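Undergrad: model this:
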Amino acid sequence: MTATTIPNSPAQTADTSLTTSTRQPAGLKVIFFTEMWERFSYYGMRALLVLYLVNALGYDRQNALALYGLYTGLVYLTPMIGGALADKYLGKRRAAVIGAAVMMLGHFAMAFEPLLHLALGLLIVGNGFFKANTTSMVGDLYNGESDPRRAGGYSIFYMGINLGAFLAPVVAGTLGEKLGWHFGFGAAGVGMALGLVQLLWGQRLLGRAGLMPHQEAIGARDIGLILSWTGASVALVYGVINAWAFVGPWHAALAAPVRVLLNVGVIAAILWVIARPSKDVKYEPLTRADLGRVLGIIIVMFFVIAFWTGFEQAGGTMTLFADKQTEREMFGFTVPASLFQSINPLIIVLMAPVFALIWTRLDQSRFALPDTAKQALGMIVLGLGFLVMAQAQNLADLNGKVGAQWLAIVYVIHTIGELMLSPVGLAMVSRIAPARLAAMLMGVWFLSSAAANYLAGTLEHMLEGSGLPLYPFLASMAIGAGIVLLLITPLLSRLMGLRKSA
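TA: This next block holds a predicted model:
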C-alpha cells in the first residue's frame, strides 16, 4: 500500500459556502437526534440504577454507590480507547454504529437480573466506541478551527444530549418505579435502537464527517464488520467477568497506590498498541504548537475532575436524598425519586440556545473570554449550588424531610454551571486537537468524567471519619479549583495558542 501523509490540522469536511453564515450544518441535526436517543437510554438506566440496586436487589447504600461509581467511571474511561481505535482503524462513524449496537444489547440485558454484570459491561464497552466519536464528529462538520459556528453548534448538540436526558427519567424512570424495573430498562433499550436507526438513516446529511479518507458511507457491505466487532465485544465482556473471579481478590489485596499504577500501566499499554504509528501511513510530526495544545487539554482535564465529581452526585447521593429525605407527595401523587433528575436537562434544553447565542456573540466581540475562564466560572457556580445543598441536608437531618424546592434550586444552579463548562470544553477540544489525535483526545477529555464518576460513588465513604461533611467539602473543592483555573488562564491561553475563543 502506498504511504499516505496526513496533516495535523483539523480536516475541513463541511460545506465551505456556509463558513460566513450563522446557519448550522445540516448534519448537526442527525448527530443531535442520535445523541438524544443514546442519552435517553443512558440516563434512563442511570436514573434507575442506584434505586434498583438498593430497593430491588438489596444492596446497602455504600455498595450501591460504589457499583454506580465504578460503572459510570468506566463508561467515561473507555471512550479514550474507542477514540484511538476509530482514529487508526475504524473511522468515527463506523465506531459509533458498533457502539450503538453493543449498548442496545446491554440495555436489553439489564431487563434480566442474572445478566446485570454482563449488561453493565456491554454498556461500558459500547459507550467507548460511541461517545468520543459522535462528539468528535460534530467538529468534523465545520470548516476548520476558526469557524465561528462551532461553539454555538456544540451548545445545540449539548441541548440534544439533555433533551434525551430529560425524557429518560420521565419515561424510563417512571416505568421502572411504577410498573416494574424491567419496563424501565427495556425502554432504555428501545431508545438506543432508535438512536442507531437515526445515525444510519441520516448519513446523507453528514457528508464526509466521521469517515476516513478511503471510506464511504456505511452500507450493506459493512454488516459483517459491524457484527464481528459487536460479537467480539460480547465475548470480551464475558471474558473479563470470568477472569475477574480470579484476578479480583489479588487486585484488591494490593496497596491503593500500586493498584492505581497498575491500572494506569495497563491502559497506557492498550493505547500504545492501538495508537502506535502505522507502517502504511506517515504523519507529519507534531509541532511545538500541537504539543502545547495537547498539554493544555490534559491540564484543564484535571481541573474539570473537581466539577464532575460534584455534578455526578445527581445519580447517587442526591437521588438517595430525593428517595429518603425529600417530601414527594404532590396533589395526591407520589413523584418518583428518579424524576428529579429531569430538572437538570429540562433547564439545559430551555437555556442552551440562550448560552449558544451568548457565546457566539461574545466570542465575536472584544469582550471574548478564553474557554478556560468560562469553565472556571462554571466550577465556581457549581460550588455555590453545593452550599445550598449543604443547608438542605442540615434541615433534613433535623426534620426528617425537606421540601422538593431545595433539590430543584440546587439542580438549577448546577445546570447553569454545567452550561458554562461542558459544551465549552467539548468545543475547545474539537477545535484545537491535532486531527490525527482528534477522537482519542476527545476520549482523553472524558477521562475527567471517568475519574470524577468513580470519585462521586466513593467520596462519601472516603470522607467517613474525617469530620468533613460531603456537600461543604464539594463546595470548597469546586470553588477552589475554579479560582485556581481562573488565575492560570493567561498561561494556558499562551500554551494552547489561544488568546480568546474562536
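Undergrad: please count neighbours and contacts with C-alpha atoms only from this point.
TA: Will do.
Undergrad: what residues does the host helix or strand of Leu199 touch?
TA: Here Leu199 sits within helix 181-201, counting by DSSP states H and E. With contact meaning C-alpha atoms under 8 Å, 6 or more residues apart in numbering, helix 181-201 is reached by 30-31, 33-38, 40-42, 44-45, 48, 52, 97, 100-101, 103-108, 110-112, 168, 171-177, 218.
Undergrad: keep only those of those that are in strands.
TA: Of those, none are assigned to strands by DSSP state E.
Undergrad: buried residues, the helix holding Leu199. List them.
TA: 181-196, 198-200 (16 or more other C-alpha atoms under 10 Å).
Undergrad: second input sequence below; structure requested for side-by-side comparison:
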Amino acid sequence: MKMQTPDKRFASDTYPTQTFWINFIIKSYARFRKTRASNAFSAIIVSIYNMPQMILLSDVNSVLYQLYETIMWNKLNKSMMFCQAMFGLSFYGVMVILTRFFLEDLGYSEADTMMVVGAFSSIGPLFAIAGGFIADKFLGAYRSLTIAYGTFATGYTLLVLGASTTNVPMSLVGIALASYARGLMSPSYPSLYKRTFSTEEDFENGYPVNYSVNNVGALLGQYLFPMFVLAIGFHGSFMLSAVMAGFAFVTLVIFNKQLVGVGADIDKNSVSLKNWLSFFALSAAMVGLVFFMFSNMDIGQNIVYAIGAAAILYFITLMIKSGKSDALKMGTILIMTVLTTCFFVYYGQMMTSMTMVTINTMRGDLFNIIPIAPEASMAMNPLWCIVAGPVIAMTFSSLEKKGINFSTATKIGFAFIFTAIAFGILTMAVMNIGEDVVIRPEVFLAIHFFQAFAEVIVGSLVVAFILSVAPKHIEGFSVSLFSVAMALSGIVGAVFSTSIALEKGQEITQEIVQNVYGDYFQLLTVLAVVMVAIALISSVIIRKMLDAARADEQPELVEAES
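TA: Sure thing, here's the model as predicted:
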C-alpha cells in the first residue's frame, strides 16, 4: 500500500512546543494497546486528537501527523470511514430533530414524544444482538452493512413522506427501519473495517480515527440539523439524511469487489436461498416488532423489559451451571450490568427530559456569539467527550504511575459523582429560574461537561471489564449484556421522563418549571449520590468475588499440572 502524504499544515516541526502531548499519547497508546481489556479506552485516548478544524489546537495537528506517519491507509478503510461519517451526520441529525417533529408536526403529547424518542435512541443497541447473528450466520459483514445503509436511506425517505403528508404510521415505519438498520450495522462495521488493514497493529492504530469520525458526525449532525429545519423544514432535513445514507450505500456498492475480497469466507461465498429467506423473515419480524412498539409504547416498553429479563435470566442460568470460579466472574458481570443500566438512565435524559427542558426554557446564543437551537444542546455532549477522553486518560495514567489503581466499579462511582454534579447544576438552574422562564445555553454547556466525563468513563471501561472476566465460551453473549443495559435504561429513563410532561398547549410558567422540573431533577440528583455509595460498595464486593475466583482457580491449575 502507498501511504498518503499528509497535508503540510500538519507537519510536526510547525509545532515544536507540543512534545509533551505527542509523547504522552504515543506512550499511553503503546502501553494500552498491548492489553485487550483496554482497547476501548485506548481508542478514546487517540481518537479525540484527530479534529484540527474543530478544536484548533496545535497539539492536535501534531498528533494527527504522527498518526498519518504510522498508519497504512488505503482506499478501502477511507471509504468505510466516509460511510461512518455519513452515518454520524444523518442518524444523529435525525435523532436531534425527532422531538420537535413529533411535538409540532405529528401532534404528539410531550409524554408520548419522550417515550418514542427514548425508545428510538435505545432500541438499536438491543437489536445489535440479532444483527451480529445475521452477519455471522446468514449474510456476512459486507452484505449486512450494505443492506443496513440501504435500509437507513429507505427509512429516512419514509420520514420525508411522513413529514410531507403528516402521516404518523409512515413516520413510525421510517424510524423503525432506522432502528433496525442501526442494529444490523453495529456489529458488521467493525468486523469489515478490521479486514481493510494489512495487520492487526494497523487496525489498532486506525480504529481510534474511525471513532473520532463518528464523534465529528454526531457533533455536526446534532448542531446543524435544527438549523436545517428552519431553512428547509423537517421533510428537507430528512431528505438530506436519506441522501447521506444513500451516498454511503453507493460507496459500499462501488467498492463491492475489493471489500468482498478482504472479507471473511461467508462474504465471498454465495448466500443460499434458505439463508435469504431466513434473513427476510427475521428482518420483517424485527421491523414489525419495532413498529408495533412505537405505535403502542405501553405494550412496547413491556416487550423490552421481557427481552432484557430473558437475556439476564439466561445468563444467570449459565452462571448456575458453571464452575465456582466462572460463576463468581459472571456474578461480577451482573453487578456491572446493573450499575451500567442505572447510569444510562441518566444518560437517556439527554434525549428525553433534558431536551424537553431546553425546548421550553433555553434561549439565546452561546456566549452571545454562537447561535444554537434549543434541541441542539445535545451537540454539547460529543463536544465535551472529545475533551474528556484525553483528560481522563492522563489522570488515571498519572495515578497509576504513583501506584494508585482504581477498580472499574470505583471509576463508575466517580462517574456518578460527575452525574450528581451535572444534575445538581440543572436542579439549581430550574429552581432559581426567573419570571422570564429562560435558562442560558451556558448552563447546559456546564451540565454536559460533567455528564460527558461520566459517559466517557462508563462507556470506555465497562465492555473492557466484561471482556477481561467473561468465560471465553460466552464472551460474545456477555458483551451483549451491555446492549441490553442500554436498551433497558433507555426505556426506563423515558418512562421516568414522562413525569415532567406537560399537557398540550399548557403555558410554561416560573411555578411549573420550579415545581415540576425542579422536583424531578432534584430527585435524580439525590439518587445519583446514592448510586455513588452503591458503586463504591459494589467495588468492594466485586474485588472479593474476583479474589475468590482466582483462589478457586489455583487448586484446579495444580491438579491439572499433576
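Undergrad: returning to that earlier point: buried ones among the contacts of helix 181-201 of structure 1?
TA: By neighbour count, with 16+ other C-alpha under 10 Å, the contacts of helix 181-201 of structure 1 hold 30-31, 33-38, 40-42, 44-45, 48, 52, 97, 100-101, 103-108, 110-111, 168, 171-177 as buried.
Undergrad: what is the longest helix of structure 1 by residue count?
TA: Longest helix in structure 1 by number of residues (criterion: DSSP state H): helix 223-253.
Undergrad: hang on, the earlier thing: tell me which entries of the buried ones among the contacts of helix 181-201 of structure 1 lie within helices.
TA: Under the assignment DSSP H, those contribute 30-31, 33-38, 40-42, 44-45, 48, 52, 97, 100-101, 103-108, 168, 174 to helices.
Undergrad: ranges for the strands of structure 1?
TA: Along structure 1, counting by DSSP E, strands occupy 4-6, 281-283, 329-330, 333-334.
Undergrad: which one of those lies nearest to Phe386 of structure 1?
TA: Nearest to Phe386 of structure 1, of all these, is strand 329-330, at 24.5 Å by C-alpha to C-alpha.
Undergrad: next one: that closest one to chain centre, how far?
TA: For strand 329-330 of structure 1, the distance from its own C-alpha centre to the chain's C-alpha centre is 33 Å (C-alpha atoms, centre = their mean, to the nearest Å).
Undergrad: in the longest helix of structure 1, which residues are buried?
TA: Ile226, Trp229, Thr230, Ser233, Val234, Val237, Ile241.
Undergrad: how about the residues you listed in a markdown table, adding distance to Ser338 of structure 1?
TA: Shown next, in a markdown table, are the buried residues of helix 223-253 of structure 1 (distance: C-alpha to C-alpha, whole Å):
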| residue | distance to Ser338 of structure 1 |
| --- | --- |
| Ile226 | 34 |
| Trp229 | 34 |
| Thr230 | 31 |
| Ser233 | 30 |
| Val234 | 29 |
| Val237 | 28 |
| Ile241 | 29 |
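Undergrad: which one of those sits closest to Met462 of structure 1?
TA: Ile241 (26.3 Å).
Undergrad: contact partners of stretch 256-270 of structure 1?
TA: Residues outside stretch 256-270 of structure 1 that contact it (C-alpha under 8 Å, 6+ apart): Ile81, His251, Ala252.
Undergrad: ok, the first one touching Gly443?
TA: Yes: Ile81 of structure 1 is in contact with Gly443 according to C-alpha atoms under 8 Å; the separation is 7.1 Å.
Undergrad: so how many other residues sit close to Lys257 of structure 2?
TA: Lys257 of structure 2 sits with 12 neighbouring residues when counted by other C-alpha atoms under 10 Å.
Undergrad: how close does it sit to Phe82 of structure 2?
TA: Plainly put, Lys257 of structure 2 is 18 Å away from Phe82 of structure 2 if you go by C-alpha to C-alpha, to the nearest Å.
Undergrad: Ile369 of structure 2 now?
TA: Separation of Ile369 of structure 2 from Phe82 of structure 2 (C-alpha to C-alpha): 31 Å.
Undergrad: and Met380 of structure 2, by the same measure?
TA: 23 Å.
Undergrad: leaving out chain neighbours, which residue sits closest to Asp87 of structure 1?
TA: Ala439 (6.1 Å; C-alpha to C-alpha, 6 or more residues apart in numbering).
Undergrad: make that Val96 of structure 2, sorry
TA: Per C-alpha to C-alpha, 6+ apart, closest to Val96 of structure 2 is Gln222, 5.6 Å.
Undergrad: compute the number of surrounding residues for that neighbour.
TA: So Gln222 of structure 2, with other C-alpha under 10 Å, has 30 neighbours.
Undergrad: any idea what it aligns with in structure 1?
TA: If you follow Gln222 of structure 2 across to structure 1 using TM-score structural alignment, you land on Pro169.
Undergrad: you'd agree its match is up against Ser41?
TA: No: applying C-alpha under 8 Å, one finds Pro169 of structure 1 not in contact with Ser41, separated by 9.8 Å.
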